[in-house]
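*Asks:* Test case, fold it:
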Amino acid sequence: MNTIRMKAILLTAIAAIFSLSIMAQSQSLGKSDPAAKKILDAVSAKFKTFKAVQASFSFKNEDAKGKVLGIKKGSLFTKGTKYRVNITGGQDIYCDGTNIWNYDKSVNEVTISKYDASQNSITPQKLFTNFYDKDFLYKLNGEKKEAGKTLQEIELTPVDKTKSFFKVIVWVDKAAQTIYSTKVLEKSGNKYTYTVATLNGKAAVADAQFVFDKAKYPGVEVVDLR
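*Replies:* Okay, the predicted model is just below:
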């Protein structure tokens, strides 16, 4: 999997944990379900109360036939405009609000780019707000019990039909008003499922967590695109 593809998957994981904004679709005729909107708005509002976040999650990749191609675990840290995403044995993304470091563990290479909040790029800050109103249609499919939780199932569809995915199913923990699990269905048939293991919205996260420290990676190749 190339660097761009992996970065997209990592940022998708961020979205899966907290917000529903990057990958989804609804089957209603151009209108979203008010009941689903109420739930999504509550998820967005809950996230905005968090000063700093530390979370862990799992990521499962399945092919069109339902065969599991791999399961990985990861972690997420956010604080203001800063964020960091780590996939065990895969790739890390650091952002200190000024620069973004995309570190590929497999080749010991880091790519540095400038952070620009005005760009149309995916960032945790954009994902944690209610812009799903503009980009998606959504509907509430019902509730189910799992792992001792009451989960509300919301189906989302992208307004832009050129996206590589055609549907996202999101399960919201009804009591906590946070995302429990998200399944992204791609047009290729591949499915990606992200499930939250732990979530701490009051984490003590040092600013150093969001900066790539070259000294800790002997021999790392640096590609500076700034």
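*Asks:* all contacts plus neighbour counts: C-alpha atoms, from now on.
*Replies:* Will do.
*Asks:* burial count for Lys191?
*Replies:* 23 (other CA atoms under 10 Å).
*Asks:* let's see this one next to it:
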Amino acid sequence: MRKYIFSVLIALLSLPVIAQQQQSQAKAVLDRTAEAFRKAGGVKADFTVKAVTNGLTEGSENGTIQLKGEKFVLKTTDMVTWFDGKTQWSYVVKNDEVNVSNPTQEELQQINPYTFLYMYQKGFSYKLGTTKTFRGKAVWEVILTAKDKKQELERVTLFVTKDTYEPLYILLQQRGQQTRNEITVTSYQPRQNYADSVFTFDRKQYPSAEIIDLR
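*Replies:* So this is what the prediction gives:
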């Protein structure tokens, strides 16, 4: 009995060390992923996003995102969103209107899943998961959890290739919601040369669109 108690005590005392090691390993993966992204220059990624509730897919769509640092342009069937690092323009196809805003970091997290490359550095704890392969590739699984219980985005699960540190899969879980968004990267093209103008709304391309300034 005493031997059992000591075994349990040793295991409990070692948990903080194991957790610290896991967090250190997870941070190393995130750091290398962020560094690989910075070195990639401009990036173009094709993706599929699914809304899943209780294991059932409620809807899915395909899209493309072009990135350079914090700047991005995101294109789906229904919407095109540009962000130049400060201002965001969202063109809604069916309404032929553009909403202009200066989004918060939390709002950007809901639009651009690649913000994990910056947001993990504050406000999130992280640890390694157990998934080893995804779509035939060896991956690191990293789970990020928001420290602030009031933050809308509660958890991010990320699969990153072990050889090139490119994101393959991103799972976004909003706080208090059963539905989660699963993003699968189907194509990833680094070293793209983008002018800054790519990430701003061009009025000439949408001459009839109504501009709604929400700033």
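*Asks:* Drop the TM-score for these two in here.
*Replies:* TM-score of the superposed chains, computed with TM-score structural alignment, normalised by the length of structure 2, equals 0.77; 193 aligned residues with a CA RMSD of 2.7 Å.
*Asks:* residues contacting Glu182 of structure 2?
*Replies:* Each residue near Glu182 of structure 2 by CA atoms under 8 Å, 6 or more residues apart in numbering is listed here: 49-52, 169-172.
*Asks:* Just say helix, strand or coil for the aligned partner of it in structure 1.
*Replies:* Matched by TM-score structural alignment, Glu182 of structure 2 corresponds to Thr193 in structure 1. Under the three-state scheme (DSSP: H, G, I helix; E, B strand; the rest coil), Thr193 of structure 1 adopts strand.
*Asks:* and the gap between Thr193 of structure 1 and Glu153 of structure 1?
*Replies:* According to CA to CA, to the nearest Å, Thr193 of structure 1 and Glu153 of structure 1 sit 14 Å apart.
*Asks:* one step back: not including adjacent chain positions, what is the nearest residue to the match of Glu182 of structure 2?
*Replies:* Excluding its sequence neighbours, the residue lying closest to Thr193 of structure 1 (CA to CA, 6 or more residues apart in numbering) is Lys183, at 4.3 Å.
*Asks:* looking at it, that neighbour is touching Lys191, isn't it?
*Replies:* Yes: at 6.7 Å, Lys183 of structure 1 counts as touching Lys191 under the criterion of CA atoms under 8 Å.
*Asks:* Output the longest helix belonging to structure 2.
*Replies:* Longest helix in structure 2, counting residues (DSSP state H): helix 2-39.
*Asks:* Which helix or which strand is home to Ser125 of structure 2?
*Replies:* Counting by DSSP states H and E, the element that carries Ser125 of structure 2 is strand 124-128.
*Asks:* List the buried residues of stretch 42-59 of structure 1.
*Replies:* Applying a neighbour-count criterion of 16 or more other CA atoms under 10 Å, one finds 42-47, 52-59 buried in stretch 42-59 of structure 1.
*Asks:* mind listing the strands for structure 1?
*Replies:* Secondary structure of structure 1, counting by DSSP state E: strands at 52-62, 68-79, 82-87, 91-95, 99-104, 109-114, 136-146, 149-158, 165-173, 178-186, 191-200, 221-224.
*Asks:* ok, so what distance separates Lys75 of structure 2 from Thr164 of structure 2?
*Replies:* Note on Lys75 of structure 2: its distance to Thr164 of structure 2, by CA to CA, is 25 Å.
*Asks:* ugh, wrong one, I meant Asp202 of structure 2
*Replies:* Distance, Asp202 of structure 2 to Thr164 of structure 2, by CA to CA: 34 Å.
*Asks:* ok, now which ones touch the residue of structure 1 positioned farthest from its centre?
*Replies:* Ranking residues of structure 1 by C-alpha distance from their mean position (CA atoms, centre = their mean) puts Gly219 at the top, at 30.1 Å. Applying CA under 8 Å, 6+ apart, one finds that Gly219 of structure 1 lies in contact with Asn108.
*Asks:* Now with 10 Å, please.
*Replies:* Remark: with contacts taken as CA atoms under 10 Å, 6 or more residues apart in numbering, Gly219 of structure 1 is in contact with 108-109.
*Asks:* What does it correspond to in structure 2?
*Replies:* Checking with TM-score structural alignment, Gly219 of structure 1 has Ser208 as its match.
*Asks:* what does Ile154 of structure 1 give?
*Replies:* Per TM-score structural alignment, Ile154 of structure 1 is aligned with Val142.
*Asks:* so that match touches Lys162, yeah?
*Replies:* No: taking contact to mean CA atoms under 10 Å, the distance of 11.8 Å between Val142 of structure 2 and Lys162 leaves them out of contact.
*Asks:* what sits in contact with each of those two?
*Replies:* When CA under 10 Å, 6+ apart defines a contact, the residues bordering Val142 of structure 2 and Lys162 alike are Val29.
*Asks:* These two - which one has more neighbours?
*Replies:* Between Val142 of structure 2 and Lys162, Val142 has the larger neighbour count (other CA under 10 Å), namely 25 against 17.
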